[in-house]
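A.B. asks: okay, sequence plus prediction incoming.
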Amino acid sequence: MLYGILAATSALFLAAVLAALLRLPALRLGIVDRRWRRPMPLSGGVAVVAATCGVAFAGDWRGVTPLGPEAGRLLVAGAAVALLGLVADVRRVKARFLVGGTAVAAACVVPYEETGVAAGILAVGWIVFVALGFKALDHADGLAGTVGVVTAFGAAACAAAEVMDGLAVLLSVLAAALTGFLMHNWHPARVGLGACGALFTGFVLASAAVTTRAGQELGSGAGVLFALTAVVAADVVLVVLARRLSGRPLLRAAPDHLAHRLRRLGLTVRGASVVLGVAAFAGVLVAVLVHLGWIAATGVLWVAGGDLVVVLALLRVKPNVKPDLKSPGAPRRVSPQVTGQLRVRNG
């Protein structure tokens, strides 16, 4: 217990320090998200990955907080996905390569001997869905990090209940690293998570959840996995429906995500992140209670119903298709040529 707390504390401070130290090199090397009103350095993702992997592997090497074969394999695969995300941050990478690479990594960590082949293939698809969903969720300051912290603690509670100490420690370290990153990403953000950090976070959380639920009843297991990532699912479904109904390409960036529409309703950037963080906590709480057997598996239906209501309600909120030039760091006057080059953050 004491060593787990020490590991989490180390990850928090290491991620916070690395995010700050890598900010200037990221700017100079051009590892930035240019779809912001000003170039946003993506040092946060590298910091989260380095802190999580460094602290977890150091604890395992010293024998203080052993990961075990499952958590160790998961972390190696997650690091590979993070490297793929870093390439996507540095240069343009087609979506099919991100999907394919993440799927290959997911296929290497699914415990087929416990899930079976058919359920294992479904698990691979779900891991890819969550990983890419977290990448899409990184569309507002503090949002992906907040949801990631909440989900990590929920998944860690499930792993601890199954006496999977290595997974519980890994998830606690990830939650701490994301907390350190949030010190620089809370609005107004100074660093971003990027594809590197977002894919890594989503992949580790989804893979850990699949490993924890492997071998248990398929229906309730699917319900728990869904409730753990209800906000991610709602964001993806909302965007897909909105773009299909309006006839716009699915992969073209537009301000039609959850936080964008909440902003249109009058919430601030911080307010939208807090509201969605609370929603994520509600879903995670239901998932943990169902996993522990304290409430019936049908409790997940309330989470699904809530997601459906939110998606249908926010579909009626028209997104602001024009960039918001009043955001921090934006120029007071922008020529038509420059305005035409501005893009909204994240698709």
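C.D. replies: Received, thanks.
A.B. asks: for the rest of this, base every contact and every neighbour count on C-alpha atoms.
C.D. replies: Noted.
A.B. asks: any chance you could map the helices in the stretch 101-250 of the chain?
C.D. replies: 112-115, 117-137, 143-161, 165-185, 194-213, 218-228, 230-246 (DSSP state H, counting those that start in this stretch).
A.B. asks: what about F153, how many neighbours?
C.D. replies: Counted with other CA atoms under 10 Å, the neighbours of F153 add up to 22.
A.B. asks: mind listing what it touches?
C.D. replies: For F153, the contact set (CA atoms under 8 Å, 6 or more residues apart in numbering) comprises 171-172, 175.
A.B. asks: K135 now?
C.D. replies: The contact partners of K135, taken as CA under 8 Å, 6+ apart, are 194-195, 198-199, 202.
A.B. asks: switch to 6 Å and redo it
C.D. replies: Taking CA atoms under 6 Å, 6 or more residues apart in numbering, we find K135 in contact with 195, 198-199.
A.B. asks: can I get the residues you listed in TSV including neighbour count and distance to A233?
C.D. replies: TSV is the format used below for these (neighbours: other CA atoms under 10 Å; distance: CA to CA, whole Å):
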residue	neighbour count	distance to A233
A195	31	18
A198	30	15
L199	31	15
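A.B. asks: let's bring in a second one:
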Amino acid sequence: MTAALALAAGVAGFLLTAGLMGPLRRLAVRWDLTDRSQSRHVRARPIAFLGGFAIVLGTLLPVLAVLGVSDRRVTAILVAAVAVAFLGLVDDVRPLPVATRLIAESLAAGLVVASGVQITFTGQWMDGPVTVMWIVVITNSFNLLDNMDGALGGVTVVTAVVLVGSALVGAQAPLAMLVFALACAALGFLTHNWAPARMHMGGSGSLFIGFVLTCSSIALVTGAGPDTICAGLLLPAFVAVVDTGVVLVSRLLAGRPLLIGGADHVSHRLRRAGIGARGVASALTVAAAVSGSLGLTVALGWASPLTVAAVAGSTAVILIGVMQGVDVYAPARPVSDLAQLTRRRW
């Protein structure tokens, strides 16, 4: 695989994803596949959510064109990620029970683990279940991060680009091709999703992105030492981990059900602090770029994995605590908007 071929595939993925947005938007409107019944986004009008389908194709087709099915791990990740994306699409159309989603996601994660992608903390059988659990949790954390125009798209682009660097440093060209294709597809989607968005990715896109990024991060540290594994897992998922931590802590402290949705994510809190939608998306993208770049310094051997992981973990805890000080439930929204916000299931 030459650099020119990979670049051409990435450009093709970008153009394919961006080009599919118009036809998919018209199809979604015709079939009434809009997010008007959801509360994932801050918006004034219903928007089609089939953008995830374009992200899947914009990632899948270039990788297959360049690699085929020659790499077992990349093939397993793609097959499982497509299955998870389909699950997300079904859930968008007809909401599934939480248990059904988690079981299906665990089976998909198990396929990836069977291909050799594992968190190798102990080298024993328990590494498999731990890996499955991490994939499912972080995949859904990325899914929950898709709650404002441009937020997850921006985070995906910078995270995937940094992972490309880590993969190349580790001489893992197939993984580099996979995350590069994802970065290009996410960038193509972002041209239609930056605020004010004309298209949303829906569960199919956010689950696909979360699954690919999480599995790729694990593949890059499989067989490494515990400190490198901790840094390699936390840094690419830093923004998603903080967001999920903020939500869980706030709901536990307030005695609210953990799986009943609400406008209590980091993005909503930043909006309450007076930052616009584009500013929030930009802030989250910059945070992902900084944390991902720290991961790249570890891959390059420029920084101690243990030190970087400790700093990142401490920063995450501090941010989760600080964010609790923003009262996202203060009465400032119209009643209709509040009703919409409380309908989210996660």
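C.D. replies: Now that the structure is in, tell me what you want to look at. Quick caveat: nothing in here was measured; it's all calculated off a predicted structure.
A.B. asks: work out the TM-score between the chains.
C.D. replies: After superposition, the two chains reach a TM-score (TM-score structural alignment, normalised by the length of the second structure) of 0.91; 332 aligned residues with a CA RMSD of 1.9 Å.
A.B. asks: the residue nearest the centre of the first structure and A20 of the first structure, how far apart?
C.D. replies: With distances taken as CA atoms, centre = their mean, F134 lies nearest the centre of the first structure, 3.3 Å away. Between F134 of the first structure and A20 of the first structure the computed distance is 22 Å (CA to CA, to the nearest Å).
A.B. asks: again, but for V210 of the first structure
C.D. replies: Per CA to CA, V210 of the first structure is found 33 Å from A20 of the first structure.
A.B. asks: before we move on, what about V163 of the first structure?
C.D. replies: On the measure of CA to CA, V163 of the first structure and A20 of the first structure end up 36 Å apart.
A.B. asks: the two - which one has more neighbours?
C.D. replies: More crowded of V163 of the first structure and A20, by other CA under 10 Å: A20, with 18 against 12.
A.B. asks: quick one: what helix or strand has the more buried one in it?
C.D. replies: helix 2-21 (DSSP states H and E).
A.B. asks: quick one: contacts of that helix?
C.D. replies: 43-44, 47-48, 51, 173, 176-177, 180-181.
A.B. asks: to R35 of the first structure, which of the helices of the stretch 101-250 of the first structure lies closest?
C.D. replies: For the helices of the stretch 101-250 of the first structure, proximity to R35 of the first structure was assessed by CA to CA; helix 194-213 is nearest, at 11.6 Å.
A.B. asks: residue in the second structure paired with V147 of the first structure?
C.D. replies: Using TM-score structural alignment, the partner of V147 of the first structure in the second structure is V155.
A.B. asks: doesn't T285 make contact with its match?
C.D. replies: Yes. Using CA atoms under 6 Å, V155 of the second structure makes contact with T285 at a distance of 4.6 Å.
A.B. asks: more neighbours: which of these two?
C.D. replies: Set V155 of the second structure next to T285 and count neighbours by other CA under 10 Å: V155 wins out with 29 against 22.
A.B. asks: how near is that one to V298 of the second structure?
C.D. replies: 20 Å.
A.B. asks: for the helices of the stretch 101-250 of the first structure, give me TSV that also has distance to I295 of the first structure.
C.D. replies: Rendered in TSV, the data for those read as follows (distance: least, CA to CA, whole Å):
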stretch	distance to I295 of the first structure
helix 112-115	24
helix 117-137	24
helix 143-161	14
helix 165-185	22
helix 194-213	16
helix 218-228	11
helix 230-246	18
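A.B. asks: quick one: closest of the ones you listed to V269 of the first structure.
C.D. replies: Per CA to CA, nearest to V269 of the first structure of those: helix 143-161, 9.1 Å.
A.B. asks: got the buried residues for the closest one?
C.D. replies: Counting neighbours by 16 or more other CA atoms under 10 Å, one finds that the buried residues in helix 143-161 of the first structure are 143-160.
A.B. asks: what do you get for stretch 34-44 of the first structure?
C.D. replies: Residues of stretch 34-44 of the first structure classed as buried by neighbour count (16+ other CA under 10 Å): 35-37, 39-44.
A.B. asks: can you check stretch 239-258 of the second structure too?
C.D. replies: 239-248, 250-251.
A.B. asks: which bit of the first structure covers it?
C.D. replies: Alignment of stretch 239-258 of the second structure against the first structure: residues 231-250, by TM-score structural alignment.
A.B. asks: distance from the matching stretch to the middle of the chain?
C.D. replies: Distance of stretch 231-250 of the first structure from the chain centroid (CA atoms, centre = their mean, to the nearest Å) equals 17 Å.
A.B. asks: can you count the residues close to the residue lying closest to V236 of the first structure once chain neighbours are set aside?
C.D. replies: Distances taken as CA to CA, 6 or more residues apart in numbering put G133 closest to V236 of the first structure, at 6.3 Å, once the chain neighbours are dropped. Burial of G133 of the first structure is recorded as 24 neighbouring residues (other CA under 10 Å).
A.B. asks: pull up the aligned stretch in the first structure for stretch 211-224 of the second structure.
C.D. replies: Going by TM-score structural alignment: stretch 211-224 of the second structure matches residues 203-216.
A.B. asks: what comes up buried for the matching stretch?
C.D. replies: Applying 16+ other CA under 10 Å to stretch 203-216 of the first structure flags 203-214 as buried.
A.B. asks: mind putting those in JSON lines, distance to D89 of the first structure included?
C.D. replies: Output for these, formatted as JSON lines (distance: CA to CA, whole Å):
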{"residue": "F203", "distance to D89 of the first structure": "17"}
{"residue": "V204", "distance to D89 of the first structure": "19"}
{"residue": "L205", "distance to D89 of the first structure": "21"}
{"residue": "A206", "distance to D89 of the first structure": "22"}
{"residue": "S207", "distance to D89 of the first structure": "23"}
{"residue": "A208", "distance to D89 of the first structure": "25"}
{"residue": "A209", "distance to D89 of the first structure": "27"}
{"residue": "V210", "distance to D89 of the first structure": "27"}
{"residue": "T211", "distance to D89 of the first structure": "29"}
{"residue": "T212", "distance to D89 of the first structure": "31"}
{"residue": "R213", "distance to D89 of the first structure": "32"}
{"residue": "A214", "distance to D89 of the first structure": "33"}
